[in-house]
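Peer 1: sequence plus the predicted model coming up.
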Amino acid sequence: MMIKQLPDNDKPREKLIAKGAINLADSELLAILINTGRKGHSSLEVAQDLIKLAHSLRELKSFSLNDLTKVKGIGLNKAVILKAAFELGERMHVPDIEEKIKISSPQDAADYFLARMMHLTHEQFEVLFLNSKNIVIRHEVIFVGTLNSSIVHPREVFKAAIKWSSNAIIVVHNHPSGDVTPSKEDIATTKRLQECGRVLGIELLDHIIIGDAKYLSMVEGGYLEN
């Protein structure tokens, strides 16, 4: 059934206006973004096809443009709109650097990244660059790895730290498995970064591992002396 044939209170746009976005199903919100369907199928049906293919919104967010366009009714323009919407939603959880956020604890560092990184399906290694008062100057993605490994070179981390005149850094990476237990490679990488930081006079304050709605601090876990 085409959306125009539905009662007004069942049409996604009208339902959002009348009841608010929170009362719409995932497929209804997607249908609004998709806007138009394909021949014989409404935008709501195309949205349902997307969710069925991805199994979850988390997986759908990780779809590439090419993945999205495999669904009939999703051309490149619609795929771009969907990717832009997913990215905006993700950025809503990232603090604005201009807010001058101070990192006073591992929890502060974890909160900075948790909402954005816990759903990633690949390993990503990022760094918080801090000034002498532990206020965030900037953060950068240093390395994007595979599901199982992340190779980080200290020169890349400290090259950026010097560029931003950092007094200290906190490194953060995620485990797509959700398990925050550090691997031998994680521990070795942390110790290597700490040693290099001491030589350069840029302190490594912590290494945070992000999992599924949880985190581990290398300092709190006793893996890193600080």
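Peer 2: Cool, the structure landed. Because the structure is predicted, anything quoted here is derived from the model rather than measured.

Peer 1: from here on, just use CA atoms for contacts and neighbour counts.
Peer 2: Will do.

Peer 1: all strands of this structure, in order?
Peer 2: 124-130, 136-144, 168-174, 203-210, 215-217 (DSSP state E).

Peer 1: show me what the fourth one is packed up against.
Peer 2: This points to strand 203-210. Here strand 203-210 touches helix 106-117, strand 168-174, helix 184-200, strand 215-217, going by 3 or more C-alpha pairs under 8 Å, 6 or more residues apart in numbering; DSSP states H and E.

Peer 1: could you pull out the buried residues of stretch 84-99?
Peer 2: residue 86 (16 or more other C-alpha atoms under 10 Å).

Peer 1: is it correct that residue 78 is in contact with residue 31?
Peer 2: No. Using C-alpha atoms under 8 Å, residue 78 is not in contact with residue 31, being 10.7 Å away.

Peer 1: ok, those two, which is more surrounded?
Peer 2: More crowded of residue 78 and residue 31, by other C-alpha atoms under 10 Å: residue 31, with 23 against 18.

Peer 1: wait, doesn't the more buried one sit right on residue 43?
Peer 2: Yes. Judged on C-alpha under 8 Å, residue 31 makes contact with residue 43 at a distance of 5.0 Å.

Peer 1: distance-wise, check the nearest residue to residue 130 once chain neighbours are set aside relative to residue 30.
Peer 2: Of all residues not flanking residue 130 in the chain, residue 136 sits nearest, at 4.6 Å (C-alpha to C-alpha, 6 or more residues apart in numbering). Residue 136 sits 35 Å away from residue 30, going by C-alpha to C-alpha, to the nearest Å.

Peer 1: presented hereafter is structure B, for comparison with structure A:
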Amino acid sequence: MTRSPVEERPRERLLRLGAANLRTAELLAILIRTGRKGITTLQAGEKITTEFNDRLDQLKDAGRGELACLCPVVRETAYCQIMAGIELGRRVAAAAAENAERVVTIRGSQDAINYCRRRFQRLAVDARQEEFHVVTLDTKNHVLNDHLISRGLLDQTVVHPREVFRPAIKDAAKSVILVHNHPSGDATPSDKDLALTRRLEDAGKLLDIQVLDHIVVAATEATSLREYQGLGLEV
């Protein structure tokens, strides 16, 4: 086996720099793992990279014999590792694309209402007591998570700013949407709802976490407190 000088060893470079900072030849060398007399794994990786050049996507279709003829160091084990690495990368990319399609972006109150109707349908229809949730969003207003803050009769003691913004800080959120239900089936905000929202908005300003909206869900209804007359939340 021919070993690479320490400064050339791709595995050490990956651990030090991360996989994204390695050349394609180095990534292939890690998958090949074992060289032969007169040729290192890195040289083998460079040979494959040069051969496929700008058609690297075709490497997945290369047969075992084709790679073995091109570079004898690619024996059965190395070939299997290369193909497994390619397939794993393909599946990761496919999962990322699928998740991107599921990303929910809140562009305004109607988006917030639509999201909350879907996400909190059970809460709106079936819940017999009030629940208060906070939905966290990133800098692009993509939904990150939703968190249950309290269950039971809501007041300013139960729904404390500390409890509301703790998950937002943990999620590194830039903004939040407040959500709670009215078991009565009437989504009209109460005076307590308005007062609580203003209090939480003020607390969010101190933390640089914006309260984008507060949605009340009830039966088949949903109300945006941002759009509700008299609240005047800042956009």
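Peer 2: Structure received. As the structure is a prediction and not an experimental result, all values here were calculated from the model.

Peer 1: who has more neighbours out of residue 136 and residue 30 of the first structure?
Peer 2: Set residue 136 of the first structure next to residue 30 and count neighbours by other C-alpha under 10 Å: residue 136 wins out with 24 against 21.

Peer 1: quick one: contacts for the residue nearest to the spatial centre of the second structure?
Peer 2: What sits nearest the mean C-alpha location of the second structure, by C-alpha atoms, centre = their mean, is residue 144, with 7.0 Å. Residue 144 of the second structure is in contact with 135, 136, 137, 138, 171, 173, counting by C-alpha atoms under 8 Å, 6 or more residues apart in numbering.

Peer 1: 6 Å - rerun?
Peer 2: For residue 144 of the second structure, the contact set (C-alpha atoms under 6 Å, 6 or more residues apart in numbering) comprises 136, 137.

Peer 1: what residue in the first structure is paired with it?
Peer 2: Under the alignment (TM-score structural alignment), residue 144 of the second structure pairs with residue 137 in the first structure.

Peer 1: cool, residue 215 of the second structure as well?
Peer 2: Using TM-score structural alignment, residue 215 of the second structure sits opposite residue 208 in the first structure.

Peer 1: that match reaches residue 170, doesn't it?
Peer 2: No. Using C-alpha atoms under 6 Å, residue 208 of the first structure is not in contact with residue 170; the gap is 7.6 Å.

Peer 1: these two: which has the busier surroundings?
Peer 2: residue 208 (28 against 21).

Peer 1: how about the more buried one, what does it touch?
Peer 2: Contacts of residue 208 of the first structure (C-alpha under 6 Å, 6+ apart): 172, 216, 217.

Peer 1: among those residues, who's most crowded?
Peer 2: Result: residue 172 is most packed of the contacts of residue 208 of the first structure (other C-alpha under 10 Å), 25 neighbours.

Peer 1: aligned partner of that one in the second structure?
Peer 2: Using TM-score structural alignment, residue 172 of the first structure lines up with residue 179 in the second structure.

Peer 1: from residue 124 of the second structure, how far out is that match?
Peer 2: 10 Å.

Peer 1: contacting residues for residue 171 of the first structure?
Peer 2: Counting by C-alpha under 6 Å, 6+ apart, residue 171 of the first structure has contacts 126, 127, 207.

Peer 1: and those residues, which is closest to residue 160 of the first structure?
Peer 2: Using C-alpha to C-alpha, residue 127 comes nearest to residue 160 of the first structure of the contacts of residue 171 of the first structure, at 9.1 Å.

Peer 1: okay, the nearest residue to the closest one once chain neighbours are set aside and residue 201 of the first structure: tell me how far apart.
Peer 2: Once flanking residues are discounted, residue 127 of the first structure sits nearest to residue 171: 4.4 Å by C-alpha to C-alpha, 6+ apart. Counting by C-alpha to C-alpha, the separation of residue 171 of the first structure from residue 201 of the first structure is 16 Å.

Peer 1: also residue 32 of the first structure?
Peer 2: 52 Å.

Peer 1: what distance do you get for residue 158 of the second structure to residue 215 of the second structure?
Peer 2: 18 Å.
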